[in-house]
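build me a model:
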Amino acid sequence: MPNIAQGINKKVAFKRQTGVGVQASTSAAQYLRRKQSIFTLKRDTYNTQDEIASHQQLISERLGAQMVDGKLSGLLSPGTYSDWLSALLRRDFTAGASATAVSITVAGTGPYTLTRAAGSYLADGFKIGDVIRLSVGSLNAANINKNFLITGLTALVATGIPLNGVSLVAEGPITGCTVTTQGKKTFTPAAGQTNIYYTVEEFNTDISTSEVSTDVKVGQVALKLPGTGNAEVDFTLVGLNQTSGAVQYFTSPTVETTSNVLSTATGALILNGVQNTIVTSIDLTINGQETPMDGVVGSNSRPDIYRKKLLVSGSFSAMLSDSTIDTLFRNETETTLVVALTADRTSNADFISIVLPRLKVKSSTTDDGEKGIVGTYEFTALYNFSGGAGTNSEQTTMSVQDTLA
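Model prediction:
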């Protein structure tokens, strides 16, 4: 009996290319966790369907220009898909804002305020939706090194909540504190957008077959955040070429990430500046509109992949408790959505947060039955003209913060 390839034995690895048409070198690739991945080489077909012959049968069929159609689904975890997310958003992850030697007063009962005696959160580059931590100084143990989600921001006051839900302790002013945005951030910038291509290999270890797709771009990702259960991602990728062989192409890729899968049971959701406890699910689609160019005469390869503007849209469902969300729809009132999901319930857990600084609800419907009534609301995220340096939001449609990026 021949060996039969099994999905459990397939390994998926990827590496950035230096540009289109330049296959990545064999070293320093990264294995990728997944639920499922399929990269298929597709060719245009041309036949003689429109040609008539006396025998009344099809004469021939030819294969034309090719492309790679890629699908990869997985469970969202810090660091695992950060490279692909940054490529889709067209900006690499970079460190967020920080400030040192700050005098901080902690007050409130939730939301809390972190008031500084001097300086400016805005000038330092902090934004609504950032997850920060306080460190250094003689801070109370309940306040130090704890994930704090900023829900409101002025020059001197950061308003927000601890992501693990454990109360802060009022104190201050405490001098000599450090305020740090955790991990790294990416967002679609107003200029200087990146244009990233990958080489992706699927290697079946049990039958020693390799398929290497090149000039691969991340075209779209669908994020699924259920009320209970794991956060999921579905990537759509597109490439220009694929080759097969009997030897693994990438040599000794870095092992997969080991971070915990994110769950909507741990974290927070902020809608319209207020923590929301009745949202039951969120679906978010980030579409880079990446499309292979048409074929050219004399070649079965397409020259490149062109892109259009980034589109971000989605929907969320929420238990019907008042008319607040419906009113946003009826009045065309723009709002802000922040979602932060943590890998566990500790005060300094790894996390991923997503900020849509300018969001418009475009539909509002409710269901019925012998149960709690649920409303479903579709939305579109828009470019935030008013954000940028010195303001409390990014000048972008969407930003992502990841502690392990």
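
for the rest of this, base every contact and every neighbour count on C-alpha atoms.
Fine.

tell me which other helices or strands the helix or strand harbouring Asp83 touches.
Using DSSP states H and E, Asp83 maps to helix 82-89. If contacts are counted by 3 or more Cα pairs under 8 Å, 6 or more residues apart in numbering; DSSP states H and E, helix 82-89 sits against strand 184-187, strand 209-226.

the strands in the stretch 151-300 of the chain, which residues?
Here the stretch 151-300 of the chain has its strands, by DSSP state E, counting those that start in this stretch, at 157-162, 171-181, 184-187, 198-204, 209-226, 232-239, 241-245, 267-271, 274-275, 279-287, 290-292.

the helix holding Asp83 to strand 198-204, inter-axis angle?
Interaxial angle, helix 82-89 versus strand 198-204 (axes from the mean of the first three to the mean of the last three Cα atoms, to 10 degrees): 140 degrees.

now the helices and strands packed on helix 82-89 as CSV including mean neighbour count and distance to Asp283?
Listed next are the helices and strands packed on helix 82-89 as CSV, based on neighbours: other Cα atoms under 10 Å; distance: least, Cα to Cα, whole Å:
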stretch, mean neighbour count, distance to Asp283
strand 184-187, 23, 19
strand 209-226, 23, 5
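
any idea how far Arg43 is from Leu134?
Distance, Arg43 to Leu134, using Cα to Cα, to the nearest Å: 55 Å.

oh, I was asking about Leu223
In terms of Cα to Cα, Leu223 sits 30 Å off from Leu134.

same question for Thr94.
Taken as Cα to Cα, the span from Thr94 to Leu134 is 20 Å.

neighbour-wise, which of these two wins?
Each of Thr94 and Leu134 had its neighbours counted (other Cα atoms under 10 Å), and the higher figure belongs to Leu134 (22 against 13).

indicate which one of the helices and strands packed on helix 82-89 is closest to Phe39.
Among the helices and strands packed on helix 82-89, the nearest to Phe39 by Cα to Cα is strand 209-226 (7.5 Å).

another sequence for comparison is provided below:
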Amino acid sequence: MANVELRGLEKNFGANTVLKGVDLAIRDGEFVVIVGPSGCGKSTLLRLIAGLEPPTQGDILIEGKSALEDAPAQRGVAMVFQSYALYPHLNVFDNMAFGLRMAKMAERDIKAAVEKAAQMLGIEDLLDRRPRELSGGQRQRVAIGRAIVRQPRLFLLDEPLSNLDAGLRVHMRHEFARLHRELATTMIYVTHDQVEAMTLADRIVVLNAGGVEQIGTPQEIYDSPRNLFVAGFLGSPRMNLIAGEVAAIKDEGVRIKLVTGDEVTAAVVPGKAVPGDKVTLGVRPECLSADGLGNILTATVDVVETLGSTRAVYAMMPRADQPVCAILPVAFAVRHGDVVRLHFDPTQAYLFDGSGEAFGRNGSKTQAA
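Coordinates of the predicted model:
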């Protein structure tokens, strides 16, 4: 296992700044998932840790020692790529054994290491096949096996499931969780898929435009997003965000007049907010119901998606930029054009100030980890 520390890590490609002063400490045996939109610097960050690119500024410490002068092979790091990167002319055994042979390991030891990894991954019957004879999931297992046999201190995984179909992605997520448990090795996993992040991570790092927006456990980030970007990025369907302004400050929270004409209350501590301040209300789709007490949003149904036991109802509100989404019981019959009144409790509301920062629900602004 290995602990990893990134200190003020920056990376420029010419005039383009890809990473901006990234600070991150990863503990031994931790599974850290880095999420963010395309182009935010996720893969570049992995390549810097692996030694495939030099940083423009900052330091990378592995086990407390700077790795900047170490070649990739000296860092004890194994990387699994999105494209699998298998040698097409070699069979599975030789693909998995390639790095060990380059390291001059004895063939007897190579055979034992490959067979052990293949058994762990359930591909022991595929060792004689070439990559073109394998499915996408089987190729991904081979790529992981090639990393496992090296017994690295640190696994780096760059969107390893993005080429797989939905059902296989779910299965491979379970496989990664099991492997992490069995190997007890530090893993840094890059993805834009928030479901992978929420289900696999010990901690999530939310990256945006080369900078860290928030670090925390999946539940911490889901429950307490520190700004509008994190609130809108993590969650499926995404959080409903509706513009408005502060109408009044009351004992029970902040009264907000929305652009839609509705007035609602958010049970948050107002901080320095005063009437007239521009704010954004946030409500998660699963917190909206078709009946109840508290706040009400009035909207006209646009699209209904039946999801088996629930329906995702998308409805338009006057002057709102986006439809509001509610996850409702499948028994709630609704169709295009119906007017619905969606209820939510003030304690389930989020509120963001004019700069996009969240008001905390515990007496202070939500802080980044």
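
please state their TM-score.
Once superposed, chain against chain, the TM-score is 0.23 (TM-score structural alignment, normalised by the length of structure 2); 141 aligned residues with a Cα RMSD of 6.6 Å.

ok so, going back, distance to Cys177 of structure 1 added to the helices and strands packed on helix 82-89 of structure 1, as a markdown table?
Formatted as a markdown table, the helices and strands packed on helix 82-89 of structure 1 follow (distance: least, Cα to Cα, whole Å):
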| stretch | distance to Cys177 of structure 1 |
| --- | --- |
| strand 184-187 | 20 |
| strand 209-226 | 35 |
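
list the buried ones in the helix ranked longest in structure 2?
If you go by DSSP state H, structure 2 has its longest helix at helix 166-183. Using 16 or more other Cα atoms under 10 Å as the test for burial, helix 166-183 of structure 2 gives 169, 172-173, 179-180.

repeat that for stretch 41-48 of structure 1.
41-42.

could you point out which element follows whichever strand or helix holds Phe93 of structure 2?
Per DSSP H and E, Phe93 of structure 2 falls inside helix 92-102. Using DSSP H and E, the next helix or strand after helix 92-102 of structure 2 towards the C-terminus is helix 107-121.

what is the helix or strand following that next one packed up against?
Helices and strands here follow DSSP H and E; after helix 107-121 of structure 2, the next one along the chain is helix 136-148. Helix 136-148 of structure 2 sits against strand 77-80, helix 92-102, helix 107-121, with contacts defined as 3+ Cα pairs under 8 Å, 6+ apart.

can you say which of these is packed in most?
Ranked by mean neighbour count, those are led by strand 77-80 with a mean of 22 (mean count of other Cα atoms under 10 Å).

so what does it touch, helix or strand wise?
For strand 77-80 of structure 2, the elements it packs on are helix 42-50, helix 136-148, strand 154-158, judged by 3+ Cα pairs under 8 Å, 6+ apart.

how does it look with 10 Å?
Contact partners of strand 77-80 of structure 2 among helices and strands, from 3 or more Cα pairs under 10 Å, 6 or more residues apart in numbering; DSSP states H and E: helix 42-50, helix 136-148, strand 154-158, strand 186-191.

what's the angle from the third one to helix 42-50?
Right, strand 154-158 of structure 2. Going by the same axes, to 10 degrees, strand 154-158 of structure 2 makes 160 degrees with helix 42-50.

for strand 154-158 of structure 2, name the packing helices and strands.
In this structure, strand 154-158 of structure 2 packs against strand 31-35, helix 42-50, strand 77-80, helix 136-148, strand 186-191, with contacts taken as 3+ Cα pairs under 10 Å, 6+ apart.

right, so of these, which gets closest to Ile296 of structure 2?
Across those, Ile296 of structure 2 has its closest neighbour in strand 31-35 (33.1 Å, Cα to Cα).

now tabulate the helices and strands packed on strand 154-158 of structure 2 in CSV and tack on distance to Ser66 of structure 2.
Below are these laid out as CSV (distance: least, Cα to Cα, whole Å):
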stretch, distance to Ser66 of structure 2
strand 31-35, 20
helix 42-50, 11
strand 77-80, 14
helix 136-148, 23
strand 186-191, 17
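
what's the closest of these to Tyr314 of structure 2?
Closest of these to Tyr314 of structure 2 is strand 31-35, at 26.1 Å (criterion: Cα to Cα).

Tyr306 of structure 1: which element?
Element membership of Tyr306 of structure 1 [criterion: DSSP H and E] is strand 305-307.

angle of the helix or strand immediately after that strand in the chain against strand 209-226?
Heading C-terminal from strand 305-307 of structure 1, the first helix or strand you meet, by DSSP H and E, is strand 311-319. If you take the same axes, to 10 degrees, strand 311-319 of structure 1 sits at 50 degrees to strand 209-226.

elements contacting whichever helix or strand comes after strand 311-319 of structure 1?
Downstream of strand 311-319 of structure 1, the next assigned helix or strand under DSSP H and E is helix 324-330. Applying 3+ Cα pairs under 10 Å, 6+ apart, we find helix 324-330 of structure 1 packed against strand 351-366, strand 374-381.

go again using 6 Å as the cut-off
Applying 3 or more Cα pairs under 6 Å, 6 or more residues apart in numbering; DSSP states H and E, one finds that helix 324-330 of structure 1 contacts no other helix or strand.

in it, what's buried?
For helix 324-330 of structure 1, the buried set under the neighbour-count rule, 16+ other Cα under 10 Å, comprises 325-326, 328-329.

got a markdown table for those residues, with distance to Cys177 of structure 1 too?
Shown next, in a markdown table, are the buried residues of helix 324-330 of structure 1 (distance: Cα to Cα, whole Å):
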| residue | distance to Cys177 of structure 1 |
| --- | --- |
| Ile325 | 38 |
| Asp326 | 42 |
| Leu328 | 39 |
| Phe329 | 42 |
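
among those, which one sits closest to Gly70 of structure 1?
Nearest to Gly70 of structure 1 among these, counting by Cα to Cα, is Phe329 at 35.9 Å.
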